[in-house]
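Predicted coordinates and the sequence they were generated for:
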Amino acid sequence: MPEPIRTFRHFRDVPDSAWRWGNFSPAEIACRGTGQLKLHPEALDKLQALRDRLGKPLIVRSAYRSPEHNRAVGGAKASKHMDGTAFDIAMANHDPAAFEATARAVGFLGFGYYPRSGFMHIDLGPARTWGERFPVRAVPFALEVPAARETLAESRTMKGAGAAGVATVGAAGVEVAQGVLAEAQGAVLPLIPYLDSLRWIFIALALAGIAVAIWARVDDWRRGMQ
């Protein structure tokens, strides 16, 4: 036995115990002009099923309309909105073709296309369509993939800092070697000038590594600002 259809003078009068559609609120489904609400369980069950299958929000542009509000907005005389069985859903975050296919799968039968206004009308029937269909999108919505975290081994910052560290250690090692050789026998004294040059090479490498690390940080910051 189908659940009874209930009408409320204002959406704030709907008790919490009577509302089970978690992704929607009475205010979203109520008449935009009067705040009245006709609670049609079958229609709302299908709307929630559509939301669940699509896995993304449904922006409800219009749902229930009181007769006076329907006249005020120029709605059809027998508009399904007055029965509480019709919904106008924005297509801003949906591919219209996929949306329609899913809506049909959950049991909606009536479809009105309003590409210039950016929404699609769906209702419980009878089965019919009207309006100009939405143009086919060349590229459907892509899944949002979170940016992969840079691993430590691949980090440009760590590579630059590592090079700077190795070069710094090398320069320090050269100084130690110079001191040791200075105290050694005279046969190795001619090597000391070459070690001094090697120390400056290590210092230059250390500075280059620091520069690479700084550049990588600045480049990452710029990419994050885009």
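Yes, it's here. As the structure is a computational prediction, the values presented were derived from the model and not from experiment.

When you work out contacts or count neighbours from here on, use the C-alpha atoms and nothing else.
Fine.

just the helices in the protein please.
In the chain, the helices defined using DSSP state H lie at 26-29, 41-54, 67-72, 96-106, 156-182, 192-225.

Figure out which of those helices is closest to residue 139.
Each of the helices of the chain was scored for nearness to residue 139 using Cα to Cα, and the closest is helix 96-106 (12.1 Å).

sorry, back to before: would you turn the helices of the chain into a markdown table with distance to residue 19 and mean neighbour count?
Conversion of those to a markdown table gives the following (distance: least, Cα to Cα, whole Å; neighbours: other Cα atoms under 10 Å):
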| stretch | distance to residue 19 | mean neighbour count |
| --- | --- | --- |
| helix 26-29 | 8 | 20 |
| helix 41-54 | 9 | 18 |
| helix 67-72 | 23 | 14 |
| helix 96-106 | 20 | 17 |
| helix 156-182 | 54 | 18 |
| helix 192-225 | 42 | 16 |
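
here's the one I want to compare it with:
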Amino acid sequence: MTFYQHWRNVPANAWRWPNFSPAEIACRGTGKILVNADALDRLQELRVMLGKPLIVNSAYRSPEHNRTVGGARASKHLEGTAFDISMANHDPVAFIAAARKAGFKGIGTYPRSNFVHIDTGPARSWGDPFPARVSSFAPDQPPAREHLAESRTLKASGAAGVGTIGAAGVEVTQQALAEAQGAILPLMPYLDSLRWLFVALALGGIAVTIYARLDDWQRGRR
């Protein structure tokens, strides 16, 4: 195990886990990081096995941050051997089966917060079961921008560009964050500004849509 006062201090040539970044594994409260190679090897193996991104809610925790969040005194997060993984893009049953296969023996389920805790400690499990789902994942829906692009009203008004950007901005951002979760951590201070920008674009799109529909109505197109 190797400890660094901040994840930015981790040498690039010392990091061998391609689907994760030091920022994702570091303590959320202090930026400190304890690199446990064995645990990270298992996490990388799990990522390859599942074939889709793992959204890491929490990995290493410094003692001070662990106290702040009310973590257990002997939490495996303190050892860098535990990871809390979001189930936003995973079926919990399939995820837990794969995690056990990758060598994670400690399994904690938190359906209300929609994540699963995994660690390399002794075999044990806790938490409530996830509710049954109609399917493993939510049914696919065409992106909002595609619905808008096909709108007769927007086509007629020539406002498809503005409406599409406004409604799809947040959707596109969420997809990008899920695929490049580690890379955006340095951008955290700017996310509030980006959020308000997308809100403004969405409101502009709504206004244009309302205007276009009123115009359609006046012209007897509805």
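Yep, that arrived. Since the structure is predicted, the reported quantities are computational estimates derived from the model, not experimental observations.

I'd like to know which of the helices of structure 1 is closest to residue 144 of structure 1.
Between residue 144 of structure 1 and these, the tightest spacing by Cα to Cα is seen for helix 41-54, at 14.5 Å.

Which position in structure 1 pairs with residue 27 of structure 2?
Aligned counterpart of residue 27 of structure 2 in structure 1: residue 31 (TM-score structural alignment).

Kindly apply the preceding question to residue 170 of structure 2 instead.
For residue 170 of structure 2, there is no aligned residue in structure 1 (criterion: TM-score structural alignment).

Just give the nearest non-adjacent residue to residue 170 of structure 2, would you?
Spatial nearest neighbour of residue 170 of structure 2, chain neighbours left out: residue 198 (6.6 Å); criterion: Cα to Cα, 6 or more residues apart in numbering.

The one you found: how many residues sit nearby?
Taking other Cα atoms under 10 Å as the criterion, the count of residues near residue 198 of structure 2 is 18.

Any figure for the gap between residue 59 of structure 1 and residue 171 of structure 1?
In this view, residue 59 of structure 1 and residue 171 of structure 1 are 64 Å apart by Cα to Cα, to the nearest Å.

ok, the residue nearest to residue 199 of structure 1 when sequence neighbours are not counted - contacts?
Computed as Cα to Cα, 6+ apart, the closest residue to residue 199 of structure 1 that is not its neighbour in sequence is residue 171, at 4.8 Å. Contacts for residue 171 of structure 1 (Cα atoms under 8 Å, 6 or more residues apart in numbering) come out as 198, 199, 200, 201, 202, 203.

repeat that with 10 Å
The contact partners of residue 171 of structure 1, by Cα atoms under 10 Å, 6 or more residues apart in numbering, come to 165, 177, 195-196, 198-206.

Same check on residue 18 of structure 1?
6, 39, 41.

how deep is the spatially closest residue to the match of residue 27 of structure 2 that is not a sequence neighbour tucked in, by neighbour count?
Nearest non-adjacent residue to residue 31 of structure 1, counting by Cα to Cα, 6+ apart: residue 65, 4.6 Å away. For residue 65 of structure 1, the neighbour count with other Cα under 10 Å is 28.
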